[in-house]
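**Student:** Sequence plus the predicted model coming up.
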Amino acid sequence: MNAGNSMSLASNTSVNSTTEDPGIKSKGFLGNIIVMFILALMFNISALVMIIRSSKSHRWSAFYRLMVSLNITDLFGSITCFPVLLATYANNVEWQGGQQLCNYTGYMISFVVLSSAAIVGTMSLERFIGVWFPFFYNNPTAKERRTNILLGTVWVTVAFISLLPIIGFGEYVLQYPGTWCFYNFRAQNLADKIYAYMYSVFWILTILFTIIFNLVKLVLRRIRAQDKKKQYDKANRNEIYSIILLIIIVIVTATCGIPMAIRAIVNESGSMKDNSADLHASRMATFNLVLDPLVYIFFRRENLECLFRFIRKRHGRSEKSPEQCNSTSTKTDNKATSASNQEKIEISSST
């Protein structure tokens, strides 16, 4: 470990310790982190098992390939990042790994956070291509190759971006309260500032373009559905289920990721340091590892089918129009009248 990295690590830790003694809360936070780690493992593994077991129905379409990749990325992040965090809190919030462990933790967090956002963006782009270029999209050979190329491009690009601070362009430093490392929010030299802005802007743009792709896709799908008067067949319903699932994942990703990216830009611009806000933003970004698989577990196609079936039944029972009710009562009255007339005829004939 060189002298510059050692000084930055030590100075950052000292600043954090003067603001608030993190050792006081270490035991409480340790329990929370253990619970979050267990939930992240349980939910991601459960989501993967559910996707694999239902492979006969979705036939490993592009959407589900990317969904599996998202779960694998989140599971990988949980396994590689949480143990370091647990060890630090168990050690009374004392960082023991030096700059090398800081580089490792910073790289893993940067890779997982940006990869998750980029994969969700790729899922949105894939669905957007399906609506905008249906003939190109429905080519089975091109579809599989395109999905593999997009996923490979995401992982390679994000891996390279996350590696830059380790090779000298940017810097990973210990963040408040001295339990995790990320790129320097308050860099002094030009290269570190450029990297901090580049990563944050790329992160925000990925989420924003994901939202734009979904909005445009919904508008286009609505227009084409009106023009062609599509019937709600099985394929169309499955597409609707995928869109609902993707929209909820996009909302979760944006809610968890944007605060952290904005805090990084605010800090880099020279505003007053707010360790508490940075810590809350980082926890929201980490919580995304738990929420992504949970969204799939609750909003997968099978559950949405049951939900819509229940809504249709309730809707059909509660929405009998006044005309239908009047016609039903009229038919009943007519039957009763005809029955009484028939009785009168029988009585008169018998007498």
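**Tutor:** It's in. Residues are numbered from 1 along each chain as shown.

**Student:** switch to C-alpha atoms for all contacts and neighbour counts from now on
**Tutor:** Will do.

**Student:** where along the stretch 151-300 of the chain do the strands fall?
**Tutor:** Shown for the stretch 151-300 of the chain, the strands assigned by DSSP state E, counting those that start in this stretch span residues 172-175, 180-183.

**Student:** what residues does the last one touch?
**Tutor:** Taking Cα atoms under 8 Å, 6 or more residues apart in numbering as the criterion, the residues outside strand 180-183 that touch it are 84-85, 102-103, 105-107, 109-110, 165, 170-175, 196.

**Student:** Kindly recompute the last result at 7 Å.
**Tutor:** Strand 180-183 is contacted from outside by 85, 102, 105-106, 171-175, 196, using Cα atoms under 7 Å, 6 or more residues apart in numbering.

**Student:** To Ile161, which of the strands of the stretch 151-300 of the chain lies closest?
**Tutor:** Nearest to Ile161 among those is strand 180-183 (11.3 Å), distances taken as Cα to Cα.

**Student:** Can you tell me which of the strands of the stretch 151-300 of the chain is nearest to Ser338?
**Tutor:** strand 180-183 (84.4 Å).

**Student:** So which elements touch the lengthiest helix in the chain?
**Tutor:** Counting by DSSP state H, the longest helix found in the chain is helix 190-228. With contacts taken as 3 or more Cα pairs under 7 Å, 6 or more residues apart in numbering; DSSP states H and E, helix 190-228 sits against helix 98-132, helix 234-268.

**Student:** Next, format these as JSON lines and append distance to Trp60.
**Tutor:** Converted to JSON lines, the helices and strands packed on helix 190-228 look like this (distance: least, Cα to Cα, whole Å):
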{"stretch": "helix 98-132", "distance to Trp60": "14"}
{"stretch": "helix 234-268", "distance to Trp60": "13"}
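
**Student:** Of those, flag the one that's most buried.
**Tutor:** Most buried of the helices and strands packed on helix 190-228 by mean neighbour count (mean count of other Cα atoms under 10 Å) is helix 98-132; its value is a mean of 22.

**Student:** can you state the direction angle for that one and helix 234-268?
**Tutor:** Regarding helix 98-132 and helix 234-268, their directions subtend 140 degrees when assessed with axes from the mean of the first three to the mean of the last three Cα atoms, to 10 degrees.

**Student:** Tell me how far Val135 lies from Arg224.
**Tutor:** Val isn't right for residue 135; it's Phe. With distances taken as Cα to Cα, to the nearest Å, Phe135 is found 14 Å from Arg224.

**Student:** ok, back up a step: residues of the longest helix of the chain that come out buried?
**Tutor:** For helix 190-228, the neighbour count (16 or more other Cα atoms under 10 Å) marks 192-193, 195-197, 199-201, 203-204, 206-207, 210-214, 217, 221 as buried.

**Student:** what about versus this one:
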Amino acid sequence: MSPWQQRPPNGSAAGGPGPRGNGTGRAAERGSAASAAIPLTMMLTGIVGNALAMLLVSRSYRAKGSRRKRSFLLCIGSLALTDMLGQLLTSPVVISVYLSGRPWAAMDPSGRLCDFFGFSMTVFGLCPLLIASAMAAERALAIRAPHWYASHMSPRAAERGLLAIWAAGLAFALLPLAGLGRYALQWPGTWCFISAAGGSAFAAAFAALGLLSLVVTGACNLATIEALVARCRAKARAAQPGSRWGRIATETLLQLLGIMCVLSACWSPLLITMLRRVSEQAAGPCRGDARRWEPHEEWHKEWHKECDLSLTAVRLASLNQILDPWVYLLLRRILLRRFCQAASAVSKCSNAEDRDRAITLSHQIRRTTA
């Protein structure tokens, strides 16, 4: 998902061919190349990050001490794979449309490319949200119900769950083929997505599923945080070492919180905007009607700001595919040691001084009672 262009090709908001004289044509080509460099850079950054994340996940999965985290690692790897596939299927289309200097209608007179683009945006937008919810639920069960988790959860069960998520995402994105909803060209004419015109139930369902996923992710992560803090304090009071357990728990918690924050910040604006448009039950100016994008003064005053806000919201959503793997990579190594020190001071987890004080205090109490 990468609709990163600021304006339609050739500066024509309606998508019509602009004047291409000698100087104007060269300037337009230079502008297109400069603008296309932004989505190209973002695409490469996302691909590199997701590839590195999958490589590290593969190495961790094969490690001897990773049995307890294999289901979680499968979810992380699946999230990275889904994000990378989404970028590979959508970013080249946007870049080629912009570099061609032609309107979308000229490149896609049948509308099939628009349907494919909207389908890809829907699948690779919904699946990461559902996978993040599955990751949060898996960790909550592993921490809060370890006995049930040990007897019922396995990498094979995680694989089946991930396959079910992908199948559900594909089935949902195919609903327009059955006449339930449709995909339409969006402002500024370089990408397609679900049409929210006329109170679309398809758009409302997508937004509702996305927001529900965010709520489930947040609730499960809060439950996991509560259980981890309680267990860390219990280990500190019992003077148990548990340094390895504390490190693994903190690393997992940081990764969950990081991915949850990225998901919420990137997807909430778009999902809320879609629900607002559906509730208004109006066609709106930002859907794929090229006549609404004519650069006359009335349109500019009334609708340009609203369409730019919607474009900003979908750009934030497209950042999710880029930031997800880097959250995993950075919180895995670079920031973990410093954060562990701060977390240990607060939660008394893996803190040698606090353990020594607890042991000394218990000895003093025993002498006093004796």
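**Tutor:** Perfect, thanks for sending it. Bear in mind the structure is a predicted one, so any value in this text is a computation, not a measurement.

**Student:** TM-score of the superposed pair?
**Tutor:** Once superposed, the chains reach a TM-score of 0.76 (TM-score structural alignment, normalised by the length of the first structure), with 296 aligned residues with a Cα RMSD of 3.1 Å.

**Student:** how about Ala137 of the second structure, what's its partner in the first structure?
**Tutor:** Ala137 of the second structure maps onto Leu125 in the first structure, with residues paired by TM-score structural alignment.

**Student:** whoops, I mixed them up, Thr273 of the second structure
**Tutor:** Structural correspondence for Thr273 of the second structure with respect to the first structure (TM-score structural alignment): Arg263.

**Student:** What about the nearest residue to its match once chain neighbours are set aside, how many residues nearby?
**Tutor:** In space, and not counting its chain neighbours, Arg263 of the first structure is closest to Asp278: 6.4 Å by Cα to Cα, 6 or more residues apart in numbering. Counted by other Cα atoms under 10 Å, the residues lying close to Asp278 of the first structure total 22.

**Student:** And Asp278 of the first structure, how far from Ser17 of the first structure?
**Tutor:** Using Cα to Cα, one gets 15 Å for the distance from Asp278 of the first structure to Ser17 of the first structure.

**Student:** can you put the strands of the stretch 151-300 of the first structure in JSON lines and add distance to Ser8 of the first structure?
**Tutor:** Shown next, in JSON lines, are the strands of the stretch 151-300 of the first structure (distance: least, Cα to Cα, whole Å):
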{"stretch": "strand 172-175", "distance to Ser8 of the first structure": "7"}
{"stretch": "strand 180-183", "distance to Ser8 of the first structure": "12"}
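
**Student:** Would you mind saying which of those lies nearest Ala118 of the first structure?
**Tutor:** Taking Cα to Cα as the criterion, Ala118 of the first structure comes closest to strand 180-183 out of the strands of the stretch 151-300 of the first structure, the separation being 18.3 Å.

**Student:** buried sites along that closest one?
**Tutor:** 180-183.

**Student:** Would you check the span in the second structure matched by it?
**Tutor:** Under the criterion TM-score structural alignment, strand 180-183 of the first structure matches residues 191-194.

**Student:** Mean distance of the matching stretch to its aligned residues in the first structure, please.
**Tutor:** Between stretch 191-194 of the second structure and its aligned partner residues in the first structure, the average distance after superposition works out to 0.8 Å, using mean Cα distance after the TM-score superposition for the first structure.

**Student:** cool, and stretch 116-136 of the second structure?
**Tutor:** With the two structures superposed, stretch 116-136 of the second structure lies on average 0.6 Å from its match in the first structure, counting by mean Cα distance after the TM-score superposition for the first structure.

**Student:** report the longest helix in the second structure, please.
**Tutor:** helix 22-62.

**Student:** So which elements touch that helix?
**Tutor:** helix 70-100, helix 297-333.

**Student:** quick one: contacts for the corresponding residue of the second structure for Glu94 of the first structure?
**Tutor:** With TM-score structural alignment as the criterion, the equivalent of Glu94 of the first structure in the second structure is Pro103. By Cα under 7 Å, 6+ apart, Pro103 of the second structure lies in contact with 9, 15-17.

**Student:** before we move on, back to that, in this structure the residue nearest to Arg263 of the first structure contacts Ala264, no?
**Tutor:** No. With contacts counted by Cα atoms under 7 Å, Asp278 of the first structure stays clear of Ala264, the gap being 8.1 Å.

**Student:** how far away is the spatially most central residue of the second structure from Arg70 of the second structure?
**Tutor:** Central residue of the second structure (Cα atoms, centre = their mean): Asn320, 3.7 Å from the mean position. Distance of Asn320 of the second structure to Arg70 of the second structure, given as Cα to Cα: 24 Å.

**Student:** do Asp356 of the second structure as well
**Tutor:** Relative to Arg70 of the second structure, Asp356 of the second structure is positioned 34 Å away (criterion: Cα to Cα).

**Student:** higher neighbour count, the two?
**Tutor:** Each of Asp356 of the second structure and Arg70 has its neighbours counted (other Cα under 10 Å); Arg70 has more, 21 against 13.

**Student:** Tell me the counterpart of Cys75 of the second structure in the first structure.
**Tutor:** For Cys75 of the second structure, the aligned position in the first structure is Leu66, judged by TM-score structural alignment.

**Student:** How about the contacts made by its match?
**Tutor:** Neighbouring residues of Leu66 of the first structure by Cα under 7 Å, 6+ apart: 119, 123.

**Student:** switch to 6 Å and redo it
**Tutor:** Leu66 of the first structure sits next to no residue when contact means Cα atoms under 6 Å, 6 or more residues apart in numbering.

**Student:** now the one 5 residues further on
**Tutor:** With contacts defined as Cα under 6 Å, 6+ apart, Asn71 of the first structure is in contact with Asn44.

**Student:** Same question for the one 3 residues further on.
**Tutor:** By Cα under 6 Å, 6+ apart, Asp74 of the first structure lies in contact with Leu289.

**Student:** Disregarding residues adjacent in the polypeptide, which is nearest to Pro22 of the first structure?
**Tutor:** If the residues on either side of it in the chain are set aside, Pro22 of the first structure comes closest to Pro177, at 6.1 Å by Cα to Cα, 6+ apart.
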